[in-house]
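>>> can't give you the sequence, but here's the structure:
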């Protein structure tokens, strides 16, 4: 671990203040040997002060998650493994210890982070191939791989990962939509250019840098018009609080493509849940107020985003509120398709009108 770390929490994405090994070695060792994630870089390396940056961009993952994903990966003697997202080098070091350094290649996009990881690994007497490059492309020079593991989240499975994995091989990666929610996908590579498998557990990883999305500003939707602009007003009995959980976000994201949300909070515990289409053509608001059983809704644009959201939630209820592990994913060069229980039971998608 580097001298400067920002400890996280076991269940969530919040970071705590800086812990500097030179200033407080006891606190540093306590954080490093705790079952928590540790942020090691902010803002792609452009953050230099002691406070929190805008966006965490590199970390050492929570140990429990690291070993859970390695259990999903299920490596065996002689396996060749490609890792995407080297970070500090710890996960690559574990794989190298298990399989031998010659069987492990790891790719890190940030050249400074890759350099630091290579030094860490050499210091531990390990020498996997550390590549500074675009992880989406894999590394054809070491293909084919028995296992591929990503320690950054994705919304699209790069075709190169499937192409560079042997038939019957395994890809383990955190996957989630642009709406929210995320889970670990364990995909088995078939011989026909597809990979398919169930999700195993909830996760919350930093996004692969090339798959990050930019959120349009609020003004792009209201376009200078006074509230409620051209929105159509209605009410709902579905509380916005009922759809805010990580699993609920995951389910809604599967159903409602090209959408994201944000919450505008007020002093009395009330808030407005805004849902936006990524093309800036549609938006919806739902007002949560404590002790109410009916909530005001406004929708604008060709998509009725609140109606889509509510339909997704009601579908999930009708299926018995399945957890992450009942969902699965099938990916190929044309994209990824989510399903419930079986690839023959695809999750319905509410397309724009």
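Arrived safely, thanks for sending. Everything numeric in this text was worked out from a predicted model, so none of it was measured.
>>> going forward, measure contacts between C-alpha atoms and count neighbours the same way
OK.
>>> ok, residue 253 touching residue 179?
Yes. Using C-alpha atoms under 8 Å, residue 253 is in contact with residue 179, at 4.9 Å.
>>> what sits in contact with each of these two?
Counting by C-alpha atoms under 8 Å, 6 or more residues apart in numbering, the residues touching both residue 253 and residue 179 are residue 259.
>>> all helices for the stretch 251-353 of the chain, in order.
For the stretch 251-353 of the chain, helices defined by DSSP state H, counting those that start in this stretch occupy the ranges 305-318.
>>> all strands of it, in order?
Under the criterion DSSP state E, counting those that start in this stretch, strands of the stretch 251-353 of the chain are mapped to 259-265, 271-277, 283-288, 295-300, 327-332, 335-340.
>>> following the host helix or strand of residue 68, which helix or strand shows up next?
Following DSSP states H and E, one finds residue 68 within helix 63-73. Per DSSP H and E, helix 63-73 leads on to strand 81-84 as the next helix or strand towards the C-terminus.
>>> what is that following strand packed up against?
If you count contacts as 3 or more C-alpha pairs under 8 Å, 6 or more residues apart in numbering; DSSP states H and E, strand 81-84 packs onto strand 104-108, strand 145-150.
>>> pasting the second one now:
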């Protein structure tokens, strides 16, 4: 292939990607971002080894050198891809994502939400491949972009990719939840890893009237975006929106397992029955999942699809992140007899789920866009529905 043919192929791939992004957004991509896509090829920021979903809930390795067609197709697909597994360690037979290139549509959705203007200075938390930093540098100038990455190896790769593409933002290796005070205050803070709470440092380093955009996570579900406006004095307020599921910030991770960390032989749970469909409540519908995550606060779930218990086809586990309360809901697999519930600890977690389910219906089955969050100077996170004065009670905070 000649250089001219290669360039034509690259341009055609970029145009196809822009059409796919516009379809997801529901409107054409803004001219400044079209120019960024055309000027900054995504493939320049991808490593030779990437991990692609295998259709069975796992990942398979794709090597640019041995499978160039598949690699190139992934490079210009409107989809995310994993660029590092297991924090860079040998994954063995259990690869799990630890760094990725986000789907282009969510990248440009977030860039739109940030509402960048000429001369704005931006702090990005989670450099990843460096591609979003490149887009922002193209739009604002490298001198107005600071990006922080926690992983040293990922930092080096991103810095090199940015330089080869002709961009030189400040690339910092460090804990992004602490921000980067040396260049503060910022007009915009863009977080590209999910947070379970908004660090005070990010609010303090944002100008009054500035905005913080972050993917959201709670132990129940990772889903949604939060756009906050900083009003000064450590106070910020804003609303959620749907879309996005990002990797959790490394210093906010939890590593809990039911039998290792929660359930003990000496625990004596209380038994009851429920007609509520546990598998539907715990599995179906992003709107319900987001609501339960807000209401329950610190409760996570896990499925046991082969519990090895007579008469039980599937078991739903619930537990608090401090491992002091848990519940198990058993499904026999057929028949009209409902579900058997076992609950242990100070909190009755299935009762809380049932109460949250009833509340969600009573409120008109809200999704993320009806919820908001106020962060106060003392670090309190107060959720609300529709209006800031309509506070939502969080079960984990009730005494």
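Right, received. Where do you want to start? What you see is a predicted model; the values in this text were computed from it and never measured.
>>> what distance do you get for the residue mapped onto residue 266 of structure 1 from structure 2 to residue 6 of structure 2?
Aligning on TM-score structural alignment places residue 266 of structure 1 opposite residue 306 in structure 2. Plainly put, residue 306 of structure 2 is 52 Å away from residue 6 of structure 2 if you go by C-alpha to C-alpha, to the nearest Å.
>>> residue 339 of structure 2 too?
60 Å.
>>> ok, these two, which is more surrounded?
Per other C-alpha atoms under 10 Å, whichever of residue 339 of structure 2 and residue 6 has more neighbours is residue 339, with 22 against 11.
>>> tell me how far the aligned partner of that one in structure 1 lies from residue 89 of structure 1.
Counting by TM-score structural alignment, residue 339 of structure 2 lines up with residue 295 in structure 1. To residue 89 of structure 1, residue 295 of structure 1 is 49 Å away according to C-alpha to C-alpha.
>>> then residue 240 of structure 1?
Distance from residue 240 of structure 1 to residue 89 of structure 1, by C-alpha to C-alpha: 41 Å.
>>> neighbour count: those two, which is higher?
residue 89 (24 against 20).
>>> contacts only, for the counterpart of the more buried one in structure 2.
Mapped onto structure 2 by TM-score structural alignment, residue 89 of structure 1 lines up with residue 130. Contact analysis of residue 130 of structure 2 by C-alpha under 8 Å, 6+ apart lists 45, 158, 159, 161, 162.
>>> of these, which belong to helices?
Members of those lying in helices (criterion: DSSP state H): 158, 159, 161, 162.
>>> the match of residue 266 of structure 1 touches residue 313, doesn't it?
Yes. Using C-alpha under 8 Å, residue 306 of structure 2 is in contact with residue 313, at 6.7 Å.
>>> looking at those two, which one has more neighbours?
Set side by side, residue 306 of structure 2 and residue 313 show more neighbours around residue 313, with 16 against 10, by other C-alpha under 10 Å.
>>> gap between that one and residue 273 of structure 2?
From residue 313 of structure 2 to residue 273 of structure 2 the distance is 16 Å (C-alpha to C-alpha).
>>> got it, and residue 141 of structure 2?
The value you get for residue 141 of structure 2 to residue 273 of structure 2, if C-alpha to C-alpha is used, is 61 Å.
>>> with residue 192 of structure 2 instead?
Taken as C-alpha to C-alpha, the span from residue 192 of structure 2 to residue 273 of structure 2 is 42 Å.
>>> neighbour count: these two, which is higher?
Each of residue 192 of structure 2 and residue 273 has its neighbours counted (other C-alpha under 10 Å); residue 192 has more, 23 against 13.
>>> now for the more buried one: which residues touch it?
Residue 192 of structure 2 neighbours (C-alpha under 8 Å, 6+ apart): 124, 125, 126, 127, 214, 215, 246.
>>> which position in structure 1 aligns with it?
Under TM-score structural alignment, residue 192 of structure 2 pairs with residue 151 in structure 1.
>>> what about the residue lying closest to residue 297 of structure 1 once chain neighbours are set aside, how many neighbours?
Leaving aside its chain neighbours, residue 297 of structure 1 sits nearest to residue 286 (4.5 Å; criterion: C-alpha to C-alpha, 6 or more residues apart in numbering). Residue 286 of structure 1 sits with 24 neighbouring residues when counted by other C-alpha under 10 Å.
>>> check the spacing between residue 261 of structure 1 and residue 246 of structure 1 real quick.
Counting by C-alpha to C-alpha - residue 261 of structure 1 and residue 246 of structure 1 are separated by 13 Å.
>>> can you pull the contacts of the spatially most central residue of structure 2?
Structure 2 has residue 246 as the residue nearest its centroid, 2.4 Å off, counting by C-alpha atoms, centre = their mean. Residue 246 of structure 2 makes contacts with 192, 193, 194, 215, 216, 222, 223, as judged by C-alpha under 8 Å, 6+ apart.
>>> relative to residue 272 of structure 2, how far out is the aligned residue in structure 2 for residue 173 of structure 1?
Residue pairing (TM-score structural alignment): residue 173 of structure 1 is matched to residue 214 of structure 2. In this view, residue 214 of structure 2 and residue 272 of structure 2 are 40 Å apart by C-alpha to C-alpha.
>>> between the two, who's got more neighbours?
More crowded of residue 214 of structure 2 and residue 272, by other C-alpha under 10 Å: residue 214, with 24 against 11.
>>> for that one, which three-state class applies?
Three-state assignment for residue 214 of structure 2 (DSSP: H, G, I helix; E, B strand; the rest coil): strand.
>>> how about the contacts of residue 130 of structure 2 in CSV, adding neighbour count and distance to residue 398 of structure 2?
Below are those laid out as CSV (neighbours: other C-alpha atoms under 10 Å; distance: C-alpha to C-alpha, whole Å):
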residue, neighbour count, distance to residue 398 of structure 2
45, 24, 47
158, 24, 44
159, 21, 46
161, 22, 49
162, 23, 48
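>>> fine by me, we can end here.
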